[in-house]
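K.L.:
could you look at this predicted model? Sequence included:
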Amino acid sequence: MSQALALMPFGELTEQDIVTVRETIAKDCNDSQFRLFMGIAKASGANPILQEIHPSVFQGKLTVQFGIDFHVRKAKETEGYLGYDVQLVHDNDTFKMHQEKAEDGRYYAVIDEHSWGFPRGKVVGGYAIAYKEGYAPFTVVMDVEEVEHFKRSQIGMQKTMWTNYFNDMFKKHMTRRALKAAFGLRFDDVEPADSSPASYEAPQRKDITPEVAVMEEKPQPQDEDDEVTQFKKAKFEMKKKFTQLGITETSEILAYIDKHAKPKGSQPTLAEITGLLKILDMHIAEQQEQAASEDELT
């Protein structure tokens, strides 16, 4: 680690604290990513030593996550904070709820009954309630199916945490949502590609040969010039989406295509590229949701 990084000032953190962060939670960051991460931590007031914020590098792309402890601390600093509750619902529990309409016309959820014995069975859902003085309790209710995809995450640590510590991760996920909504917490998980140093963002490749599968019906007939233009636009969009996913090497692109799509001919058609764009959009959305919900078990 360079001397400049080691001596970077950061609130109450000592030089040794910064070295510890660099060698532990930020060990996968390069120097530019580490500088960016520490800058975001300082600007937000989140302490990486207390696990309030941590970086994640996936396929060369940096994402910054705010931990549950930071959400709780910021909520406590908000006027009117009265605490929160979070519970899991199991398939042998008795659980009933309904909605009521507040005076301002907005609806809110009311838990009528939640009782249980043992064995409780598998987790089928859960809820988190945030309490704020002068307001109806804000309740987040989720079915377990809404978070099952985290167990299939391509991010190694996220998949491990959600598989091995599912109940705790599910509780934290719901708590974060409830606190952010009830107390207007504006910070969120960050993918700082636009504000990062040039050395951080992976460069786009100029030549990428698309290999895709047919994912939709044939397009309507159109004149040749218009189809050529659309083909070029679709290929350009494909390049951007691969870069957004952090997939920039030819070998990675071919591996992705081999796993998710196979063209019928030697040259892809406009329909085939359009089909691949849909697959890329789906994985980009999943990656963004995963990044926004990833937190550490503390």
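P.N.:
Nice, thanks for sending it over.
K.L.:
from now on I want contacts and neighbour counts done on CA atoms only, so please keep to that.
P.N.:
Will do.
K.L.:
pull out the buried residues from stretch 145-160.
P.N.:
147, 150-151, 153, 155, 158-159 (16 or more other CA atoms under 10 Å).
K.L.:
how about stretch 78-94?
P.N.:
81, 84, 86-90, 92-93.
K.L.:
among those residues, which pair sits farthest apart?
P.N.:
Farthest-apart pair in these is Tyr81 and Asn92; separation 32.8 Å (CA to CA).
K.L.:
and the lengthiest helix in the chain, what other elements does it pack with?
P.N.:
Looking across the chain with DSSP state H, the single longest helix is helix 270-293. Packed against helix 270-293 by the contact rule (3 or more CA pairs under 8 Å, 6 or more residues apart in numbering; DSSP states H and E) you find strand 61-66, helix 224-244.
K.L.:
end-to-end on stretch 74-81?
P.N.:
Using CA to CA, to the nearest Å, one end of stretch 74-81 lies 10 Å from the other.
K.L.:
how distant is that stretch from the center of its chain?
P.N.:
Relative to its chain's centre, stretch 74-81 lies at 24 Å (CA atoms, centre = their mean, to the nearest Å).
K.L.:
what does stretch 139-146 give?
P.N.:
Offset of stretch 139-146 from its chain centre (CA atoms, centre = their mean): 17 Å.
K.L.:
wait, which of the buried residues of stretch 78-94 is closest to Ser293?
P.N.:
Relative to Ser293, the closest of these is Val86; by CA to CA it sits at 16.4 Å.
K.L.:
now the closest one: closest residue in space that isn't a chain neighbour?
P.N.:
Distance criterion CA to CA, 6 or more residues apart in numbering; nearest residue to Val86, sequence neighbours excluded, is Ala128 at 4.1 Å.
K.L.:
list the buried residues of the longest helix of the chain.
P.N.:
270-277, 279-281, 284, 286-287, 290-293.
K.L.:
now do the helices in the protein.
P.N.:
All helices of the chain, identified by DSSP H, fall at 3-6, 15-23, 31-44, 68-76, 156-164, 166-182, 224-244, 250-260, 270-293.
K.L.:
which two of the buried residues of stretch 145-160 have the greatest separation?
P.N.:
Pairwise across the buried residues of stretch 145-160, and taking CA to CA, the largest span is found between Val147 and Ile155, at 14.7 Å.
K.L.:
distance to Pro192 added to the buried residues of stretch 78-94, as CSV?
P.N.:
Formatted as CSV, these follow (distance: CA to CA, whole Å):
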residue, distance to Pro192
Tyr81, 30
Tyr84, 31
Val86, 31
Gln87, 33
Leu88, 33
Val89, 36
His90, 38
Asn92, 44
Asp93, 43
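K.L.:
got another, please set it beside the one above:
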Amino acid sequence: MTNQVAVSSTQAVVGTFTQTELDTLKHTIAVGTSNEQFALFVQTCVNSGLNPFLNQIYCIVYGGKMSIQVAVEGVLALARKQQGFRGVDVELVHENDDFKYNPASKEITHSVGFPRGKVIGGYAVAKKEGFTDVVTIMEVNEVEHMTKGNNKNMWTNYFNDMFKKHIMKRAAKLQYGIEIAEDEQISSSPVEEATSGYRKEITPNQIHIGEGEVIDPEDEMKSRWSEIKRKQKMYGLSEDTLKDIIKANFNKTPKELTLQQVVGLSRLMDLEGKKKTAEPEEITFDDLDEF
């Protein structure tokens, strides 16, 4: 009997995850998730091909609500899978540096001396074979709001690292066409996030979407429903089928759905679409909270 347990724990049961790995995820990176939230997190890992054990994707639960987050490491992992990947270089610019950039030629000259002084900006260059380099340049004042936002502890204590990751993320997404939904936050590792003591409450008219940014729920609801309609056409789902999915998973009419449930509906539609090719195990959610 003992041998049977040992063997089953090494066999993939969801995607490439073994039962032992799922148990480890549940009690570490995904600690505090409900069974439904954990199922969604695991399925997101499988569908995206990102590895939570390598800090590429993770989730944070506060107030009973879960936020799935894709780290900079995850963005780069997706970029590396593309043909022609040549990396992303990132540097910070200090007030005593000699820095010049020509937008027309995309030529950068950057010389450093000591003392360098305080950080005043930064840049990242994303390279892809056969494509023009993507150069992203930012000044410090463009991210000052981050030090006062929901992730302010990380931005205050590790500003240089967070700033570099922020610039790198922008350049990589542009060059490699990486699209990440707004509810998937880009931040640091889950260990850093957990030890920062961050558990800031969100005001009723704002929702946290990553790195201190907030959104207006009414505008976001309109945007999410537009996304739902787009996916409905893409996956060839009828109005009745869409209503059935909503009824089965949320026991509500479309107009009664909350913003969090609309986000969950979008993910469920992706799963429905993937069934046509991969036939994954069906997952239903009685109540889905993403934020």
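P.N.:
Yep, that arrived. Keep in mind it's a predicted model, so treat the numbers as computed, not measured.
K.L.:
care to give me the TM-score?
P.N.:
The TM-score (TM-score structural alignment, normalised by the length of the second structure) is 0.58; 191 aligned residues with a CA RMSD of 2.9 Å.
K.L.:
map the residue nearest to Val86 of the first structure across to the second structure for me.
P.N.:
Using TM-score structural alignment as the criterion, Ala128 of the first structure maps onto Ala124 of the second structure.
K.L.:
these two touch, right, its match and Asp89?
P.N.:
Yes - shown here, Ala124 of the second structure and Asp89 form a contact pair, counting by CA atoms under 8 Å, at 5.4 Å.
K.L.:
overlap in contacts of the two?
P.N.:
Common neighbours of Ala124 of the second structure and Asp89, using CA atoms under 8 Å, 6 or more residues apart in numbering, are Met168.
K.L.:
do you know how far the alignment partner in the first structure of Lys100 of the second structure is from Trp162 of the first structure?
P.N.:
In the first structure, the residue matched to Lys100 of the second structure (TM-score structural alignment) is Lys96. Computed as CA to CA, the Lys96 of the first structure to Trp162 of the first structure distance reads 27 Å.
K.L.:
neighbour count: these two, which is higher?
P.N.:
Higher neighbour count among Lys96 of the first structure and Trp162: Trp162, with 23 against 11, using other CA atoms under 10 Å.
K.L.:
next up, the contacts around the alignment partner in the second structure of the more buried one.
P.N.:
Under the alignment (TM-score structural alignment), Trp162 of the first structure maps onto Trp155 of the second structure. With contact taken as CA under 8 Å, 6+ apart, Trp155 of the second structure is in contact with 146-147, 162-163.
K.L.:
one more time with 7 Å, if that's ok
P.N.:
146-147, 162 (CA atoms under 7 Å, 6 or more residues apart in numbering).
K.L.:
likewise Lys96 of the first structure?
P.N.:
Contacts of Lys96 of the first structure (CA under 7 Å, 6+ apart): 111-114.
K.L.:
conserved subset of those residues in the second structure?
P.N.:
Counting by both residues aligned by TM-score structural alignment, their matches' CA atoms under 7 Å, the second structure reproduces these contacts from the contacts of Lys96 of the first structure: 112-114.
K.L.:
among these, which one sits closest to Gly184 of the first structure?
P.N.:
Asp112 (26.4 Å).
K.L.:
verify the stated contact: the closest one with Thr94.
P.N.:
No - counting by CA atoms under 7 Å, Asp112 of the first structure does not reach Thr94; the two are 10.1 Å apart.
K.L.:
check the gap between the residue nearest to Phe70 of the first structure when sequence neighbours are not counted and Thr63 of the first structure for me.
P.N.:
Excluding the flanking residues, the one nearest Phe70 of the first structure by CA to CA, 6+ apart is Glu52, at 4.7 Å. Taking CA to CA as the measure, Glu52 of the first structure and Thr63 of the first structure are separated by 14 Å.
K.L.:
got the buried residues for stretch 47-62 of the second structure?
P.N.:
For stretch 47-62 of the second structure, burial by neighbour count (16+ other CA under 10 Å) applies to 49-52, 55-61.
K.L.:
what ranges does the stretch 51-200 of the first structure have for its strands?
P.N.:
Taking DSSP state E, counting those that start in this stretch as the criterion, the stretch 51-200 of the first structure carries its strands at 53-58, 61-66, 81-90, 94-101, 107-115, 123-132, 138-143.
K.L.:
save the ones you listed as TSV, and put in distance to Lys27 of the first structure too.
P.N.:
Below are the strands of the stretch 51-200 of the first structure laid out as TSV (distance: least, CA to CA, whole Å):
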stretch	distance to Lys27 of the first structure
strand 53-58	9
strand 61-66	12
strand 81-90	33
strand 94-101	44
strand 107-115	43
strand 123-132	33
strand 138-143	34
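K.L.:
before we move on, the earlier item: how close does the match of Trp162 of the first structure sit to Ile207 of the second structure?
P.N.:
19 Å.
K.L.:
return the most buried member of the helices and strands packed on helix 270-293 of the first structure.
P.N.:
strand 61-66 (a mean of 24; mean count of other CA atoms under 10 Å).
K.L.:
tell me the angle that one makes with strand 53-58.
P.N.:
Using axes from the mean of the first three to the mean of the last three CA atoms, to 10 degrees, the direction of strand 61-66 of the first structure lies 150 degrees away from that of strand 53-58.
K.L.:
okay, angle between strand 61-66 of the first structure and helix 270-293 too, please.
P.N.:
Using the same axes, to 10 degrees: strand 61-66 of the first structure against helix 270-293 is 40 degrees.
K.L.:
who touches strand 61-66 of the first structure?
P.N.:
Applying CA under 7 Å, 6+ apart, the contact partners of strand 61-66 of the first structure are 33, 37, 52-57, 188-192, 246, 291-292, 294-295.
K.L.:
re earlier: so which of the helices of the first structure is nearest Lys122 of the first structure?
P.N.:
It's helix 166-182; of the helices of the first structure, that one is closest to Lys122 of the first structure (CA to CA) at 10.2 Å.
K.L.:
quick one: that closest one to the second structure mean distance?
P.N.:
In the superposition against the second structure, helix 166-182 of the first structure averages 1.0 Å from its aligned positions (mean CA distance after the TM-score superposition for the first structure).
K.L.:
chain center to that helix: distance?
P.N.:
Distance of helix 166-182 of the first structure from the chain centroid (CA atoms, centre = their mean) equals 13 Å.
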